[in-house]
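[1] Model the structure of this input:
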Amino acid sequence: MSDHVVAVLSGGLSHEREVSLRSGRRLSAALRSVGITTLEWDADSALIGRLASERPDAVAIALHGGQGENGSIQTILEMHDVPFVGSDSHACRRAWDKPTAKSELHRAGIRTPDWVVLPHSTFRELGAQAVLDAMVAKLGLPLILKPEQGGSALGVQVVHEAGELPAAMVGCFAYGDTVLAEQYITGTEVAVTVLDTGEGPVALPPVEIAPQGPLYDYTARYTAGLTTFHAPARLTETDADAVVELAISAHKQLDLRDVSRTDAIVTAKGEVYFLEVNVSPGLTETSLLPMAVQAAGRSLGDVFAALIEQSLTR
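    Alright, predicted model coming up:
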């Protein structure tokens, strides 16, 4: 691997730019630690020119949100025949759109919180209060609001009372034109990283997420000390097996490749609910994938070196 040059893509123009830059720096350092030459590139207007003039052997994507997860960057790399780690552009688009991913997995028999999806125009055209009343009648309270696309819990709102809904909708619409409203399921929140280095998808130890506040939001995710993590998660063997099975099923059902991270809730009754899947998991100091890698007794550099090697053989 030491003869290969790998470009690590990070930054970009999404709301998650700063987190992505942190992920990119950490991934670059991890790859260098195992002898891989890295180029740290921003996903900007110079990218296509660089792919031609400084063509790397492979690309590792550390972009979060927007173009890094919705298939855009993957399409550019595919058009230039540059190998890259991660899911192809078609699978990225399916996973990035939360309602699409939920619908596909629901049809496959995977449990996920009941939901509705509504664009901003529906509230404007049909009357906001009438639509909100119908939403509460359908899903009950409490419920959780999310932009239909995006990551890092940006724009996510938990609503306990009907009177909180209008302001929460405004906060959610700040990050997208369409809102996904879900039943709010309580339980143990876990994240399961799935790796596939050529012999089928395998799950790393689930990581339990225990935020100090009521929500694992952007601040809780990226501010050290605001969330306690347990790797492996404090689950019964039965519950741990169930959440691992769910993550591997989601990875397969959505045709994901190389690496993914599934977020789920395990209720007190042992019911496992799929929340969402991430095709470009964070790699910062407080991110979940590196914790899972460490819990498995592996190093970030070795894991991604194997994934890069695999991308070169495709």
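
[2] from here on, contacts and neighbour counts on C-alpha atoms
    OK.

[3] How far does stretch 93-111 sit from its chain's centre?
    Offset of stretch 93-111 from its chain centre (C-alpha atoms, centre = their mean, to the nearest Å): 13 Å.

[4] Second chain to compare with the first, below:
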Amino acid sequence: MGGDSPEREVSLASGAAVAEAFREGGYEASPVDVTFTGRFPARPIWDVLNSELLEADVWFLCLHGGFGENGGLQALLEEKGVPYTGSGPLASMLAMDKWMSKKLFMSEGIPVPDGMLVGPGEDGRILEEIGLPCVVKPRSQGSTVGLSVVRCEGEIKKGMEFAGAYGDVLAERFITGRDLTVAILGEEALPAVEVHPKHEVYDYTCKYTPGMSEYTVPAELPEETADALKEHALKAFKVLGCRDFGRVDFRMDTEGGTYCLEVNTLPGMTSTSLVPKAARAAGISFPELVERIARMAVERR
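    The predicted structure follows:
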């Protein structure tokens, strides 16, 4: 847990919650705050990878964003033969790359918002090919870090600079409507959750500030729509090659059409995060959820 990405604080909260859940279940758990760059007063990953922790039954990854979620750490753990939770290196990399994952979703017939990669000075392309309103965001970040909803031409440059601070920039058509998410556990899609953020989008503030979002669990959807959403979530999860657990985010427009935004391979895992909320709706307690995820990793050993 921890790491060096903009989602560090969320990661620490996830790690603490998962450790407590293991202890509630009668297991020993050792939270380890790691750094990949030395920017934070945490244990260097190279030290951890050459320590007694290699003998642990399983590493439960609670890193969000950056090297901990983009496949880098997963590749190192594969090389060491360490059993770890979540998707492997390639699936993690594809899920973090919003442009590549969009292409793969389209190949499976999963609806996605129109979008394109844009560079500096390409404001006109956004207006011509995407139109307004649109979303401008980094190609490879999580938790809506660097994301802007652009409603007028004068905001495009500012949005591109904001997203560009994190790398390549992706522009997408903004889908007016509802925020929905489907958690995946193994081969099962859990009940959909609807998010009611105080802001126009479910941004970083709404995700992690108490009182800034409300939730309907399970989401109030016609049975046919709920089933289709689960089907698309499983397809998106599988086309990227994901495993164990994850979360697939959607927007639903005012006419009931759903659009897949992304797959999160290491979603938030506090007791109030979206995946645990969906699990509770399916009758799965937080300690049971954590144990089931860990067992999947152990069984691959």
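
[5] and stretch 180-189 of structure 2, how far apart are its ends?
    13 Å (C-alpha to C-alpha, to the nearest Å).

[6] which position in structure 2 aligns with residue 155 of structure 1?
    Residue 155 of structure 1 maps onto residue 146 in structure 2, with residues paired by TM-score structural alignment.

[7] since we're on its match, how many residues are nearby?
    The burial metric for residue 146 of structure 2, expressed as a neighbour count using other C-alpha atoms under 10 Å, is 25.

[8] Which parts of the stretch 1-150 of structure 1 are strands?
    In the stretch 1-150 of structure 1, strands defined by DSSP state E, counting those that start in this stretch lie at 5-10, 37-42, 58-61, 115-119, 143-147, listed in chain order.

[9] export those strands to CSV and tack on mean neighbour count and distance to residue 223 of structure 1?
    Shown next, in CSV, are the strands of the stretch 1-150 of structure 1 (neighbours: other C-alpha atoms under 10 Å; distance: least, C-alpha to C-alpha, whole Å):
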stretch, mean neighbour count, distance to residue 223 of structure 1
strand 5-10, 24, 20
strand 37-42, 19, 24
strand 58-61, 25, 23
strand 115-119, 16, 30
strand 143-147, 24, 21
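
[10] mind giving me JSON lines with those and columns for distance to residue 238 of structure 1?
    What follows is the strands of the stretch 1-150 of structure 1, written out as JSON lines (distance: least, C-alpha to C-alpha, whole Å):
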{"stretch": "strand 5-10", "distance to residue 238 of structure 1": "38"}
{"stretch": "strand 37-42", "distance to residue 238 of structure 1": "41"}
{"stretch": "strand 58-61", "distance to residue 238 of structure 1": "34"}
{"stretch": "strand 115-119", "distance to residue 238 of structure 1": "27"}
{"stretch": "strand 143-147", "distance to residue 238 of structure 1": "27"}
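
[11] Out of these, the one nearest residue 104 of structure 1 is which?
    Across those, residue 104 of structure 1 has its closest neighbour in strand 115-119 (13.4 Å, C-alpha to C-alpha).

[12] Could you point out which of the strands of the stretch 1-150 of structure 1 sits nearest residue 22 of structure 1?
    strand 5-10 (8.3 Å).

[13] still on that earlier bit, figure out which of the strands of the stretch 1-150 of structure 1 is closest to residue 96 of structure 1.
    Ranking these by distance to residue 96 of structure 1, with C-alpha to C-alpha as the measure, places strand 143-147 first at 11.1 Å.

[14] Which strands or helices does the helix or strand just after that closest one pack on?
    Towards the C-terminus, the helix or strand next in line after strand 143-147 of structure 1, according to DSSP states H and E, is strand 157-159. Using 3 or more C-alpha pairs under 8 Å, 6 or more residues apart in numbering; DSSP states H and E as the contact criterion, the neighbours of strand 157-159 of structure 1 among helices and strands are strand 143-147, helix 165-173.

[15] Mind reading off the mean deviation between the first one and structure 2?
    Right, strand 143-147 of structure 1. Once the two models are superposed, strand 143-147 of structure 1 sits on average 0.6 Å from its counterpart in structure 2 (mean C-alpha distance after the TM-score superposition for structure 1).

[16] now the longest one
    Here helix 165-173 of structure 1 is compared with structure 2 after superposition; its mean distance to the aligned residues, by mean C-alpha distance after the TM-score superposition for structure 1, is 1.5 Å.

[17] the helices in structure 1, which residues?
    Assigned by DSSP state H, the helices in structure 1 fall at 17-33, 47-53, 72-79, 89-96, 98-107, 120-126, 128-139, 165-173, 218-222, 237-253, 288-295, 300-313.
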